[in-house]
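K.L.:
Please find the sequence and the predicted model below.
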Amino acid sequence: MNPIQFNYIERFPEDIIDSAIGKPRKFRYTDLSSRINPIPSNSIIYKTITGLGATYSEVVADRNSIVMLPHVSIIKSKYADHTEKGHNVFAVHGEVKRAQVLEYIKATEGNKKLLTTPDGLDKIMWALEQVGNPEYKDYFLLIDECHKQINDASYREDMVRRMEDFFSFELKAMVSATPIEPTDPRFKEQGFEYLKAEPDYDYRKQLHLVHSNSVTDSFDNIINEHNHDKYFIFFNSINGIQSIVDSLCLDSETALFCSKENAFTYKDKFTNTYSEFELDNTVRYNFFTSSFYHGLDIILEQNPIVIVITDYGFARHSLVDPQTDVIQILGRFRKGYHKAYHINNAKGKVNSVSQETAENNFQISETMFLMTQHLKFSSTANKDHVAWLVEQQQRMKPYADLLTGSSEFSYYKLDCYYSENRVKRYYSSPRYLKQAYVESKAFIISETSSTFEPFKLIKLSGSHTKYSKLNIKEFCQELEEMSVIEGTEEYLQYLEILRLYLPVVHDAYFRLGLKKLSECDHRIRKIKLELLKLDVHEKTNSNALIEAAYLTFRLGVKYPISRIKKLLQGLYHDFDVPQKVTATAIEHYFFCEFYNQAVKGITHRWCVLTDYKFSQLAKYRRN
């Protein structure tokens, strides 16, 4: 499936030499509105550089406008900026009710200007229907940062749904400094044009690539080299951020900027945690997750050190696209930066395929999926056949992953699949990563390689995060994606690399299967118990009950006897032990200390487990 060929129209050929200094000047935020206002309908505007003022252009346009932005943090930032300038804008996000949107539309004389999240668009469309405008006439819908409609499609259903609404508007456009050409045929059917703004000065940004086998050690080297007052660090892994902060003892000087949900979850892990960006909340080390990669204006009096971090082995979602994400990240700093780094471990650990192979995989999986879909509804299919076919369809990837919640095929999920695979190819070697930067024409690249001796490495894979639910889920997804190259030498080599990261999950995937891991909710304790039960079934482990006890109980923890009996009886049931648990049965497995203690006036019997009786058998013991 070939992408649509857009018509490139150069709308900005005029000379931009500043007569006062005789040199090219940079665009101001008003430049887009002065050159292309209003934004034409059925267009995708390629800004080339960030900060050209697409939102501003639409806010000052003489019409009713809806500007859709990907994150609440961006909306709140732009809302504050525009209200300060005296613009009558209204922000729509999760905290805003439909009735408030309706009240704004009814009460506002003249042009209505709404800034909204993808989910907030539902509230606006409902309000327009209430005032007798069910076809949304006279409202221009602009999707800002439109590359996110593709890049986030694999995990944000709200992004995918909004594209159906987008085409229901008569007046509409999309804009980004880093757009990705969509394959949805409706763009071609409705005659969309691709309008490109290309500055006639050298707008490339300096960036230093650091190829390293330890991102934490390389990060440590950079901050020691500069001793700067402000560091802005972009790393899309909160566990990874926590590991760096803990390893280098930076907590007292660290601020974390992340989504509202994560800010609440991790508020006790970091001294400073925020879901919105305010300059007054910045400290020396400021860490940002992907919610803050786009659309944010950071204006500092002193130019900071900017560090982008990618560690695929620790967090696959930390990959950044040099041709979209990094351009957006560096574009946040409106007055520039002192120096920018991208620390990465592009060393061939990434599982990727060529674009041709990706397209073939899609076509084959689509054919197989639709064939089994037909069999599901055939007159000869009984209940058991249908259940088996449904299970088989879940393995027909990538097509099975490209369906919406309502089981409809999504072009945006397909584009996301191609885009993610393209980005993964960059990280198969430092050479490919550098080439991606060069081909973007947005950077002036320098690079170094840092190799640290194994005994000196500061690891990100600490025990507190290694077997997290998220890591296990992503590990399984990686193994599933590898199935397209199964049987090849590359498959065997990469499988061995993965086994070193999460050996227990690696074994469980091949012994228990993906379905059983999902039933365990990707929780390591449940997975280990299932492995032990399988050992018993296969008669490969006569001590599985002892190991299960060591997995269930922790040394040094104070347990009430009633709790011990309940947990141990559950293990007896799992391992078919026809015996009732007694108060002292735990002594078969642990050295114990018993004592009495009163709780609310009632005396209870308690036990502390002091050591294992069979320490050599503690294969899956709890830490």
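P.N.:
Arrived safely, thanks for sending.
K.L.:
alpha carbons only for contacts and neighbour counts from here, please
P.N.:
Noted.
K.L.:
can you tell me which residues contact P179?
P.N.:
With contact set as CA atoms under 8 Å, 6 or more residues apart in numbering, P179 has these partners: Y46, E145, C146, H147, T324.
K.L.:
my guess is it is in a strand, correct?
P.N.:
No: read with DSSP: H, G, I helix; E, B strand; the rest coil, P179 is coil and lies in no strand.
K.L.:
how near is it to S379?
P.N.:
Per CA to CA, to the nearest Å, P179 is found 46 Å from S379.
K.L.:
Then N303?
P.N.:
69 Å.
K.L.:
need the contact list for the residue lying closest to A442 once chain neighbours are set aside.
P.N.:
In space, and not counting its chain neighbours, A442 is closest to R204: 4.5 Å by CA to CA, 6 or more residues apart in numbering. Contacts of R204 were listed using CA under 8 Å, 6+ apart, and they are K441, A442, F443, I444.
K.L.:
can you redo these as TSV with secondary structure?
P.N.:
Output for these, formatted as TSV (three-state DSSP):
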residue	secondary structure
K441	coil
A442	coil
F443	strand
I444	strand
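K.L.:
for comparison:
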Amino acid sequence: MKIEYITIDAGQRFDAVMPEIPTNSIINKTVTGCGATYAEINAPRHSVIIEPNVPVIEGKMKKHPQILGVFEGVTTEDIIDFLNTNYNDGYLKIMTTPESFPKVRSAMVQTHTDMHGEWFMLFDECERTIQDAGYRGSITLPMDDFFRCKQKAMVSATPIIPSDPRFEQQGFTMKILRPTYDHKPKMLLIHTNNTVGWVRTLMGQVKGKGHPLCIFLNSTDTIHRMICTYKIEKRCKVFCSYESVKKLRKRDFSRAYSSLEELDEINFFTSRFFSAVDIELPTTACVLIVTDLSFAAHTVIDPTTEAVQIVGRFRNGVEDAAHIFSTNKEMPCKSREEIATRLEECEAVYKQVLQIEASGAGCDTRAQALEGMDYKRFMNADGTRNWFMWDNAYDDERIKQYYTDAELVREEYAKAFHTDCAEHIYPLSDCDRLQRINPRLKMKDLFREIVRQLEILEQNRTWNEYYFLREEIQSQVPMMVDAYYALGAAEIERHNYNMNAIGKQIQENESQQLLTSEKVCGEVYDRLKTGDKLPVCAVNRFMNDLIMRFGIPYRKKVTAKMIGIYFEYRDVRTNKQRFIELGKRII
């Protein structure tokens, strides 16, 4: 693809250097928020602008009420009314999600509107057509119509060059804005094996400074786990998809929203809000990106696309930005060549099945075989290759590869940011935290794991996470923690992690502690003296009465020999009657 460079100065808007977005171009605007979408909204032509998510459209509609936003809930009839009512009143602007684009196309067909010949189609934040395709195949629904349009373009501050041959066939040009000033933002990179601990640390550092904390983490489950761990239910909001909102509300967390609302002290955002959305605040924000591979591998972030977009959401700027991330050198990754070989082999098999001649029941069998093949996701409805799905497979593996080594993450970040780097490896990690809630562990194995972690924790009492972790483990497995601090690791090992035996041992120890308490010993020594000679039955009654009066939970049989806790003694027989003669005090 041919590449052209266009310079842009500090403070210049997009339309100052490119008055109109040219057709058959992919615009790399380099700088977020410079006004490319604004330029098309105000361009003197009819436009269909495709945005990746609903919040983007809602935000643009508030600023530009002439726009018709099309997403779930907006009908084809609504679009027809818009076209019929406004067509002669100036240039029309329709902004739609990819999933709702078929409604736009249907409305234009029904109103005999020549979308392909008279309208300009703009794909905004175009890298999402590749990055989201793996879990959201519908994002490429408008592509065939896009290539049929005479006037069309893609735009983003972080585009990924697609491999679809139609770009080359139609003579697309990559136009790159090249800033004449230092446009790279700052980013603190913290590589750690304990992301939960470090998020807690940074929360403490920004608390009370007057800047909202915005945490970008693409895992609703991990977000909910953090909220519960930090006990911040009343101090935070979560911005995520509508489905995730429903999931969180089923877990009794009601402060979740699928559209942008007023921010709270702490705010979590999933990928729905990573790009295109304008977050306008009266002050700067503290931005925190989190990648936690132990809980969710899909929390990896591409430094040169997603991280750039995240920092660029804040129109009033960013006070501080940091990315806390873990790595996994064992994470399986494939090279581009390996992926291409595998996909080509799968495609060959798919096409062979597709070409099998069949009739009647045979056609159903062939259809079932095709439907069951995973490669079906990589094909378009017309049987052609879905190039965006192939690009997605390449892109996923490219990003995963970075997170096998912290240095690879740092190198990639350095392409788009000025970075400061820190490394914090701790004695207990996110993986250890995961083991504590591992449902596959048998009770004895879980007990052994808890003891191991508590031993490590006690050897690192100066660690700033010591009290947080001890409290967290206590809340998860209170009986095991109590047993550890009551008996110690060696005694628990001696009982082979058997909770029943350990429970009995703890009760016995507690009884022993009560029996030797100052109050009980005072009672014994007030009533009994060295040299006393008492019948065994009297000593038995004395010990039973002592245990009853002081409420000591003694579970074993009470005998006269228990007087040995307090005195040395010897058995004496006189006229066939057994006596106990008390010797020197022991306590």
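P.N.:
Right, received. Where do you want to start? Quick caveat: nothing in here was measured; it's all calculated off a predicted structure.
K.L.:
Just among the contacts of P179 of the first structure, which is most surrounded?
P.N.:
C146 (25 neighbours; other CA atoms under 10 Å).
K.L.:
what's the matching residue for it over in the second structure?
P.N.:
Here C146 of the first structure is matched to C126 in the second structure, going by TM-score structural alignment.
K.L.:
Equivalent analysis for N361 of the first structure, please.
P.N.:
Counting by TM-score structural alignment, N361 of the first structure corresponds to R342 in the second structure.
K.L.:
Can you tell me the element that match falls in?
P.N.:
Using DSSP states H and E, R342 of the second structure falls within helix 336-354.
K.L.:
so how far does that helix sit from its counterpart in the first structure?
P.N.:
Helix 336-354 of the second structure, aligned to the first structure and superposed, deviates on average by 3.0 Å (mean CA distance after the TM-score superposition for the first structure).
K.L.:
counting contacts, what elements does the helix or strand following that helix pack onto?
P.N.:
Using DSSP H and E, the next helix or strand after helix 336-354 of the second structure towards the C-terminus is helix 361-371. Packing partners of helix 361-371 of the second structure (3 or more CA pairs under 8 Å, 6 or more residues apart in numbering; DSSP states H and E): helix 336-354.
K.L.:
Of all the residues in the helix it packs on, which ones are buried?
P.N.:
I339, L343, C346, E347, Y350 (16 or more other CA atoms under 10 Å).
K.L.:
now swap in stretch 214-227 of the first structure and tell me
P.N.:
Buried, per 16+ other CA under 10 Å, within stretch 214-227 of the first structure: S214, V215, T216, D217, S218, F219, I222, I223.
K.L.:
And the fifth one, how close does it get to I309 of the first structure?
P.N.:
Think S218 of the first structure. For S218 of the first structure, the distance to I309 of the first structure equals 10 Å [CA to CA].
K.L.:
Give the residues shared as contacts by the two.
P.N.:
Residues touching both S218 of the first structure and I309 (CA under 8 Å, 6+ apart) are I343.
K.L.:
hmm, back to that, closest one of the buried residues of stretch 214-227 of the first structure to V608 of the first structure?
P.N.:
Proximity of those to V608 of the first structure (CA to CA) peaks at T216, which lies at 38.2 Å.
K.L.:
residues in contact with the alignment partner in the first structure of F273 of the second structure?
P.N.:
In the first structure, F273 of the second structure lines up with F292, judged by TM-score structural alignment. F292 of the first structure makes contact with S73, I74, F257, C258 under the criterion CA under 8 Å, 6+ apart.
K.L.:
And for H604 of the first structure?
P.N.:
P560, N596, Q597, A598.
K.L.:
Go again with 6 Å.
P.N.:
N596, Q597, A598 (CA atoms under 6 Å, 6 or more residues apart in numbering).
K.L.:
Spatially nearest residue to the last one, not counting backbone neighbours?
P.N.:
Pointing back at A598 of the first structure there. Distance criterion CA to CA, 6+ apart; nearest residue to A598 of the first structure, sequence neighbours excluded, is H604 at 5.8 Å.
K.L.:
Give me the buried stretch members for the host helix or strand of that neighbour, please.
P.N.:
Counting by DSSP H and E, the element that carries H604 of the first structure is strand 602-612. Neighbour-count burial for strand 602-612 of the first structure, counted by 16+ other CA under 10 Å, picks out W606, C607, V608, L609, Y612.
K.L.:
What count of nearby residues applies to the closest residue to the first one other than its chain neighbours?
P.N.:
If the residues on either side of it in the chain are set aside, W606 of the first structure comes closest to P560, at 4.4 Å by CA to CA, 6+ apart. When neighbours are counted by other CA under 10 Å, P560 of the first structure registers 16.
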